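S.K.: 3D, please:
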Amino acid sequence: MGTNRIQWKNGFCDGIPIGLGYFAVSFTFGILAKKAGLTLFQAVVISLTNLTSAGQFAALGLMGASATYLEMASAQLILNLRYCLMSCALSQKLDAKAPFIHRFLLAHGITDEIFGVAVCKSGKLNPFYNYGLMSSAIPGWTLGTFFGVISGEVLPERIINALSIALYGMFIAVIIPPAKGNKVLTGIILLSMLMSSFFAKLEIFHHVSPGFKIIILTILIAGIAAFLFPIREADEDCSAGGKSIAPALQEGGLT
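M.R.: Coordinates of the predicted model:
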């Protein structure tokens, strides 16, 4: 029990920067949700139960277009399909005897940033570490939405635009530390950025959803990395000096 408490505290501290970043991004979502006609309660419940910026912002557009429940569900499935891959990767770090309830709860709290932090933990992953991450990240996302709805149209346009790009700053904060001193990982990250830009320019992908593009990039880049730089030891971690390319699974999804 004492170990679980320590793991939760460590996760909570590591998740504070994530929560602060989420607050800024979801603040913008709250403002847009109010403009779309959602009530304070509706906007907060959406953020509390979804935890996905791309999915939630897309949902506002679908609501405005009076989309059906089937269209809404299909769009959310495609946009958030990358979390299936993240769940598979993260499940490999859990103890094989971990109860189903832990896996179920961890699945709800998987986001790009939480996955990025959790997958880089050395050794087996204690579920309570992820609970700590979720305990500081989820309130940041939910409270940001709450205050965004309340603020409404009070803030000037330039501040709203600045808040909307805060998520990209979080992505950079996730990928830089493990890439320091690791030329292989640095190369994979740069490759993922180049390929992401290339995909954005290709006309054939213009009609492919952003979520599905992420899936294609993740599988392609992770496959290339796994083929060229296979992991020699099963227990190898993804620290800055290690040879593991596990973060590449994530970076393909972030770009």
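S.K.: C-alpha from now on. contacts and neighbour counts both.
M.R.: Noted.
S.K.: any idea how far L20 is from the residue lying closest to A107 once chain neighbours are set aside?
M.R.: In space, and not counting its chain neighbours, A107 is closest to S87: 6.4 Å by C-alpha to C-alpha, 6 or more residues apart in numbering. Using C-alpha to C-alpha, to the nearest Å, we find S87 at a distance of 24 Å from L20.
S.K.: ok, now L62?
M.R.: 28 Å.
S.K.: what do you get for F115?
M.R.: 17 Å.
S.K.: for E251, same thing?
M.R.: 21 Å.
S.K.: Compare the two and say which is more crowded by neighbours.
M.R.: E251 (27 against 17; other C-alpha atoms under 10 Å).
S.K.: before we go on, could you also do this sequence so I can check it against the first one:
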Amino acid sequence: MKKEFTQGLRDGAPIMAGYFAVSFSFGILAVQGGLSLLQAALTSLTNVTSAGQFAGLQIIVAGGTLVELVLTQLIINLRYALMSLSLSQKLDERISLWQRLIIAFANTDEIFAVAMAHAGSLTFPYLVGLQILPILGWTAGTATGAVAGSLLPAALTSALGVALYGMFIAVVVPVARRARPVLAAALLAVAMSCVLTALHISAGVSIIVCTVAASAVMALLHPVEGGDAL
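M.R.: Purely as a prediction, here's the structure:
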């Protein structure tokens, strides 16, 4: 058991480093948006979802409604349901229901990828070890960014905030180069976002419409063959 937990810590250490860097930017943006250090840190500690948190922060800052916030989180984080179903096929049969509830909390994209690549069945000690450091890194990065955002010059914090969008572009570009439908979906979402912004549509509604519409259009135009085999 101790060996499995230690292996999980080793596998989670690189994820922690990446999470710290990304959440640092979230902490800066959260403070700029009016959140306190404690509010920003608690947001990361209780959510651990990059895209969901950034979208949620945008809606909060824009004064959006709870309905917009809930629908946005549902759409953005719906992928976690599919990831959890896939991950459950590798879980050790001795893992109980309450243990499943614990490890489901931090089933993020990166943790899911590492867990699925792990040889053999997944035990509870291994998954706990795998998730602890990324959770701490995500929360600590947010807190550090929030402190830096309140101390650093405005010009520097703005530059760091822009770097976040560069990260998102870096995530999309490699996939878009291999798959034209992904590029088309991204460009379509950008175009619709520009139109909705010009029409003064709220940030929450804009995110929901762009995400659903772009995904639906590309799913109809470019369906994935053999989509039932995850």
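S.K.: which residue is nearest the centroid of structure 2?
M.R.: S50 (3.0 Å; C-alpha atoms, centre = their mean).
S.K.: So what does it match up with in structure 1?
M.R.: Using TM-score structural alignment, the equivalent of S50 of structure 2 in structure 1 is S53.
S.K.: give me every residue that touches that match.
M.R.: Each residue near S53 of structure 1 by C-alpha atoms under 8 Å, 6 or more residues apart in numbering is listed here: V25, S26.
S.K.: Can you point out the buried residues in stretch 45-60 of structure 2?
M.R.: For stretch 45-60 of structure 2, burial by neighbour count (16 or more other C-alpha atoms under 10 Å) applies to 45, 48-50, 52-60.
S.K.: Which one of those residues is nearest to L187 of structure 2?
M.R.: For those, the residue nearest L187 of structure 2 by C-alpha to C-alpha is A55; the value is 18.2 Å.
S.K.: could you say which helix or strand contains that closest one?
M.R.: helix 50-61 (DSSP states H and E).
S.K.: Please state the offset of that helix from the chain centre?
M.R.: 10 Å (C-alpha atoms, centre = their mean, to the nearest Å).
S.K.: Can you name the element that comes right after it?
M.R.: helix 66-76.
S.K.: Can you check which part of structure 1 that next one sits on?
M.R.: With TM-score structural alignment applied, helix 66-76 of structure 2 matches the range 69-79 in structure 1.
S.K.: Tell me which residues are up against the matching stretch.
M.R.: Contacts of stretch 69-79 of structure 1 (C-alpha under 8 Å, 6+ apart): A54, G55, A59, L62, S209, P210, G211, F212.
S.K.: Can you provide the mean distance from that stretch to its aligned counterpart in structure 2?
M.R.: Superposing on structure 2 and averaging over aligned pairs (mean C-alpha distance after the TM-score superposition for structure 1), stretch 69-79 of structure 1 comes out at 1.5 Å.
S.K.: What is the aligned counterpart of K124 of structure 1 in structure 2?
M.R.: Using TM-score structural alignment, K124 of structure 1 lines up with S121 in structure 2.
S.K.: what about that match, how many neighbours?
M.R.: Count around S121 of structure 2 with other C-alpha under 10 Å applied: 14.
S.K.: Would you agree it is in contact with D92?
M.R.: Yes - between S121 of structure 2 and D92 there is a contact under C-alpha atoms under 8 Å: 5.3 Å.
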